[in-house]
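Trainee: give me a 3D structure for the following:
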Amino acid sequence: MKIIAMIPARFEASRFPGKLMKNLAGKSVILRTYEATKQSNLFDEVYVVTDSEIIFNEITSNGGKAIKSIKEHESGSDRIAEAVENLDVDIVVNVQGDEPFTQTESLKNLLEVFKTDTKQQVDIASLKIKITDLEEINNPNNVKVVCDEAGFAMYFSRSPIPFARDASKAVYYKHIGIYAFRKKALLKFTQLPVNQLEAAEKLENLRFLANDMTVKMVETNKLAIGIDTPEDLEKANAVFKNN
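Mentor: Down below sits the predicted model:
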């Protein structure tokens, strides 16, 4: 089974423009992410997929592999699908370009789903983490997920789900947006139209569920450090400095 990592990377970012090229302990954020993903030793190949000449050159000039997008894309999944269409690969992992501290153990557990899925019942695997803080639970920027007894996602929402009619019984999980796709599932996803649920919540993972695609959720207890703001970059630099 051939497994590759794809790191979709846009230069522009609404909250922190150009963040992937910002300096993180002497290297750019995107290069740090690429190198950390390679060093996990979980993948046969690692690629950065980008529409930016700057990011493309940053990776290739440092000995890495990058693919330049041909078309404009609405989502990272669409960008990756274009890049893998003609590649000989079985599993594609979408690694976030603004998360330079790769969760090797969590990624390993994610890939284990496919290695043990002998009947190929899983289309996509993703991560979740238990949350208990009320502010986190109610924050619409934190996507929540509920699962069936076998650990398959039933619904994703920006709202707190489940509704806590009995607070003592309610358990909440935050969805972590790292996906591992079977190649055929990824290509199928990009051919499907945006449905009403996805349009309402602005969550592409609802397109999976609305079209009977199975999403196996894997629990982790480690939350990645993402870089969404200049303050996040300061914290990340502090982590490197202290290690």
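Trainee: CA atoms for contacts and neighbours, from now on please.
Mentor: Noted.
Trainee: where do the helices of the protein begin and end?
Mentor: With DSSP state H applied, the chain shows helices at 29-39, 53-60, 76-84, 104-115, 134-138, 183-191, 196-201, 205-210, 230-242, listed in chain order.
Trainee: out of the ones you listed, which gets nearest to residue 223?
Mentor: Taking CA to CA as the measure, these were each checked against residue 223, and helix 104-115 came out nearest at 9.7 Å.
Trainee: next, the structure of the following sequence, for comparison with the previous one:
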Amino acid sequence: MKILGVIPARFKSSRFPGKPLADIHGKPMILHVYENAMKVSLFDKVLIATDDERIASECTRHGMSFVMTSDEHKTGTDRVAEVAEKYAADFYVNIQGDEPLVSPDTIELAIQPAISNADFDAINLMTEIRDISDLVNSTIPKVVVNIRNEAIFFSRSPIPYPKSERPKYYKQVCVYVFKRNALRRFVSLERGPIERSEDIEMLRFLEDRMTVKMVEVRDDSVAVDTAADLEVVKNILANRKKLK
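Mentor: Prediction:
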């Protein structure tokens, strides 16, 4: 069984241009993500997938394996799908280049169900929301699941609505596992009205009635979407270093 780790990295983020190269304690953010991925024993190979020569240059400087991809992709999953056409594997694991806090152990928790159970199109991680600010933050996608822990819906709004009782709330942790056929199907589809509205790529799977298996993890994570998020990550990593 062959498992490929892919870290999509684009320079032209609308909210935070150049964020893969943002400095975190002397290293670019993308290097933190790459080093975490390289500690995952289940990976046969880890690649950064980028469309920008500045990121490619930084990869070369730090000895990170990378592949150049199209600059036309709308989502990281589209970029991973291009990589899947170039590199044969049983599973492709998309590790977001803006989540430097995701640990190797957490990544492996996404992969284990793929190895033991083939009944899925995609696997995604989720964690319980414990901070009310995360619940109302529209940059953080929330998810609701059925009794089989399959995604029913993703939204930037707080879901579900607590009309009768207060539910548990969950947010995405942006690690995904895909099969090649599911990626091919994904890129063959137009962005549906719900995906366009919410701007959450996993909704494309749901709008086409594909199965997204959700795996709950305890680790929290912070996606770096803004300069303020970057400062939060810096503080968390600094505190972790003090505790060692």
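Trainee: quick revisit: nearest to residue 68 of structure 1, out of the helices of structure 1?
Mentor: Counting by CA to CA, residue 68 of structure 1 lies closest to helix 53-60 out of the helices of structure 1; the figure is 6.8 Å.
Trainee: against structure 2, where does that closest one fall?
Mentor: Correspondence between helix 53-60 of structure 1 and structure 2 is established over residues 53-60, with TM-score structural alignment as the criterion.
Trainee: and if you look at stretch 137-149 of structure 1?
Mentor: So stretch 137-149 of structure 1 is aligned with residues 135-147, judged by TM-score structural alignment.
Trainee: so which bits of that stretch are buried?
Mentor: For stretch 135-147 of structure 2, the neighbour count (16 or more other CA atoms under 10 Å) marks 135, 140-144 as buried.
Trainee: in structure 2, what residues pair with the lengthiest strand in structure 1?
Mentor: Looking only at structure 1 and at elements set by DSSP state E, the strand with the highest residue count is strand 172-182. Strand 172-182 of structure 1 corresponds to residues 169-179 in structure 2, going by TM-score structural alignment.
Trainee: circling back: residues making contact with the match of stretch 137-149 of structure 1?
Mentor: When contacts are taken as CA atoms under 8 Å, 6 or more residues apart in numbering, the neighbours of stretch 135-147 of structure 2 outside the stretch itself are 126, 129, 134, 151-160, 169-172, 200, 214, 225.
Trainee: ok, now with 7 Å
Mentor: With CA atoms under 7 Å, 6 or more residues apart in numbering as the contact definition, stretch 135-147 of structure 2 has outside contacts at 129, 134, 151-159, 170-172.
Trainee: now do it: distance to the chain's middle.
Mentor: For stretch 135-147 of structure 2, the gap between its own C-alpha mean and the chain's C-alpha mean amounts to 14 Å (CA atoms, centre = their mean, to the nearest Å).
Trainee: end to end, how far does that stretch reach?
Mentor: One end of stretch 135-147 of structure 2 to the other measures 22 Å (CA to CA, to the nearest Å).
Trainee: give the contact list for the residue nearest the centre of structure 1.
Mentor: For structure 1, the residue sitting closest to the mean C-alpha position, by CA atoms, centre = their mean, is residue 178 at 2.4 Å. Residues in contact with residue 178 of structure 1, defined by CA under 7 Å, 6+ apart, are 94-96, 126-127.
Trainee: let's see 10 Å
Mentor: Contact criterion CA atoms under 10 Å, 6 or more residues apart in numbering gives 93-96, 106-107, 110, 125-128 as the residues in contact with residue 178 of structure 1.
Trainee: and for residue 4 of structure 1?
Mentor: Contacts for residue 4 of structure 1 (CA under 10 Å, 6+ apart) come out as 42-47, 84, 88-94, 180.
Trainee: so which bits of stretch 85-102 of structure 1 are buried?
Mentor: Burial within stretch 85-102 of structure 1, assessed by neighbour count using 16+ other CA under 10 Å, is assigned to 89, 91-102.
Trainee: per the alignment, residue 116 of structure 2 pairs with which residue of structure 1?
Mentor: In the superposition onto structure 1, residue 116 of structure 2 corresponds to residue 116 when matched by TM-score structural alignment.
Trainee: measure how buried its match is and give me the count.
Mentor: 9 (other CA atoms under 10 Å).
Trainee: rewinding a little: shared with structure 2, which of the contacts of residue 178 of structure 1?
Mentor: When you map those onto structure 2 and apply both residues aligned by TM-score structural alignment, their matches' CA atoms under 10 Å, the shared contacts are 93-96, 106-107, 110, 125-128.
Trainee: next step: the residues you listed restricted to strands.
Mentor: Checking these against DSSP E, those in strands are 93-94, 125-128.
Trainee: could those be laid out in JSON lines, adding distance to residue 18 of structure 1?
Mentor: Written out in JSON lines, the entries for those read as follows (distance: CA to CA, whole Å):
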{"residue": "93", "distance to residue 18 of structure 1": "23"}
{"residue": "94", "distance to residue 18 of structure 1": "20"}
{"residue": "125", "distance to residue 18 of structure 1": "29"}
{"residue": "126", "distance to residue 18 of structure 1": "27"}
{"residue": "127", "distance to residue 18 of structure 1": "27"}
{"residue": "128", "distance to residue 18 of structure 1": "28"}
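Trainee: residue 214 of structure 1 matches what in structure 2?
Mentor: Using TM-score structural alignment, the equivalent of residue 214 of structure 1 in structure 2 is residue 211.
Trainee: got the contact list for that match?
Mentor: Residue 211 of structure 2 makes contact with 119-123, 150-152, 182, 205, according to CA under 10 Å, 6+ apart.
Trainee: can you rerun that using 7 Å?
Mentor: By CA under 7 Å, 6+ apart, the contact set of residue 211 of structure 2 is 120-122, 150.
Trainee: quick check, nearest of those to residue 231 of structure 2?
Mentor: Among the contacts of residue 211 of structure 2, and counting by CA to CA, the member closest to residue 231 of structure 2 is residue 122, at 31.5 Å.
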